[in-house]
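Participant: Here is a sequence with its predicted model. Questions after.
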Amino acid sequence: MRNNEMHEAGQGVLEDGHGRRFYYLRLSVTDACNFRCDYCLPEGYRARAGEAAPLSVAEAATAMRAFARLGTRKVRLSGGEPSLRADLPDIIAAARNTPGIRRVAVTSNGYKLPKVIDEWRRSGLDQLNISIDSLDAAEFARITGHDCLPRIRTGIDRALELGVQTKVNAVLLSDGATERLQQFLDWLRDTPVTLRFIELMQTGDNRDYFASNHLRGDTIERQLIESGWQLLPRAIDAGPAREYAHPDYRGSIGLITPYSRDFCQSCNRLRVSAQGKLHLCLFADAGLDLREEIRRGDVAALAERIQTLVGGKAASHYLQQGQTGATRNLSVIGG
């Protein structure tokens, strides 16, 4: 590693006022999405008038270098739906070529996956998260508005062939939860993916849907423990899931339970929106604009501003009190 790379690569430690350290950046590359999921964008994506253009490849690279300078080890490119950007492979490559970044991930709905996964892998992708809320094709189509589950599963099979660590995200919904769990367990017996059950979260746009469909993740967690699933150690740059394994299954199961009492104590991630706003929490009241520093390309100044802003991160998201902040829906900054 050259001297200038060593200077940029993780020389700082990004820490907030509560002693939490941040090694993981979720960088949204677009807030547009082509799915119409019931719990997120049931009417489909609608661009907002006057919305700034998303970060360019060069701007995204500047942001990632600044975070890496502060100790970030993992970058997840999210949306909206990242594959809607034709230049996503260039952003993946920029992440891969950022000194200090050890893991590059993408979260996608998988709609284009069979066509793009080989190029993503060549560009430097390590990890892939695909959203599948049901393995029943008809139910999947009803939830998302797209009848494409077989194509997505083909893309997952190809990702596994290429050696991409693959996770599947499933939002917990109360109606039909038992049947969906059994379908996923049957699949995981022979499929080496990590399934992550994510509690439905209340946002500004889904309050009624949340009230009718929310299911606590600890209900599923108790069933897993009673069936012999064992909790695995958590990596320093891992996401918020508590991950379980079972000797009879090739796949594993993680649970993300934002309504649990101590959820925020282990927070290790920060978010930057597609327009270059730092979100200290998924449910913060507002994003903090970094676009001016990003446009200047001054990595040192950007890192200094990020360090200052992170010091003001709140202790909790306060979802339990019904506070959803400025998050209208989860496509805005990637969930």
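Facilitator: Structure's in. What do you need?

Participant: going forward, measure contacts and count neighbours with C-alpha atoms only.
Facilitator: Noted.

Participant: And stretch 209-219, end to end?
Facilitator: Terminal residues of stretch 209-219 lie 20 Å apart, using C-alpha to C-alpha, to the nearest Å.

Participant: how about the strands in the stretch 151-300 of the chain?
Facilitator: Along the stretch 151-300 of the chain, counting by DSSP state E, counting those that start in this stretch, strands occupy 165-172, 194-199, 230-231, 242-245, 252-256, 269-272, 277-279, 288-289.

Participant: which one of the ones you listed lies closest to Ala61?
Facilitator: Taking C-alpha to C-alpha as the criterion, strand 269-272 is the member of the strands of the stretch 151-300 of the chain that comes nearest to Ala61, at 12.4 Å.

Participant: let's bring in a second one:
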Amino acid sequence: TVRFIEYMENVHAEVDIKGMQSAELLEIIGSRYAYSDEGFDGHSPSHYYKLEDGYEFGIIEPHKDDFCAKCNRIRLTAEGNLIPCLYFDEAMSIRDAVRRGDIKEAALVLKEVIRTKPEKNRWSDPDGELSKRAFYETGG
């Protein structure tokens, strides 16, 4: 299954990069193919759709669907930081605990990162706040 992700603005890409939101993508696909809305499967932030021929695709829609409350993703950077959310700048270092082989400390950091995952992003807020996270440094 192919998954598309809506363009997620941030201060590093606000002007130079343009993307599209799910409504635009679905309009383009719908102009050529009939599709059905399959909803969410519970294990992914993707909203799934199915073409008449059975091909499935998903769209991660942070502007339309605030999936943060059910997001089960964290990211580990090359520098050893655990990132609980793509939108917010917060991160916790697990590097030193891993280098020392301190499994208990690493587990505490991991638990804290998971515990502090935000329940909501701010992409759709009227104040227009943009994320400061540089996604190209985040990893996936």
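Facilitator: Alright, I've got the coordinates. Here the structure is a predicted model, which means the values were calculated and not measured.

Participant: hang on, the earlier thing: how about a markdown table for the strands of the stretch 151-300 of structure 1, with mean neighbour count added?
Facilitator: Formatted as a markdown table, the strands of the stretch 151-300 of structure 1 follow (neighbours: other C-alpha atoms under 10 Å):
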| stretch | mean neighbour count |
| --- | --- |
| strand 165-172 | 22 |
| strand 194-199 | 24 |
| strand 230-231 | 16 |
| strand 242-245 | 20 |
| strand 252-256 | 24 |
| strand 269-272 | 24 |
| strand 277-279 | 21 |
| strand 288-289 | 16 |
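
Participant: got these as JSON lines, with distance to Val332 of structure 1 columns?
Facilitator: Below are those laid out as JSON lines (distance: least, C-alpha to C-alpha, whole Å):
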{"stretch": "strand 165-172", "distance to Val332 of structure 1": "17"}
{"stretch": "strand 194-199", "distance to Val332 of structure 1": "17"}
{"stretch": "strand 230-231", "distance to Val332 of structure 1": "32"}
{"stretch": "strand 242-245", "distance to Val332 of structure 1": "25"}
{"stretch": "strand 252-256", "distance to Val332 of structure 1": "19"}
{"stretch": "strand 269-272", "distance to Val332 of structure 1": "10"}
{"stretch": "strand 277-279", "distance to Val332 of structure 1": "11"}
{"stretch": "strand 288-289", "distance to Val332 of structure 1": "14"}
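
Participant: quick one, which of the ones you listed is nearest to Pro150 of structure 1?
Facilitator: Proximity to Pro150 of structure 1, assessed across these by C-alpha to C-alpha, is greatest for strand 165-172 (14.4 Å).

Participant: equivalent range in structure 2 for the closest one?
Facilitator: The aligned range for strand 165-172 of structure 1 in structure 2 is empty, by TM-score structural alignment.

Participant: same deal with stretch 288-303 of structure 1?
Facilitator: Against structure 2, stretch 288-303 of structure 1 falls on residues 92-107 (TM-score structural alignment).
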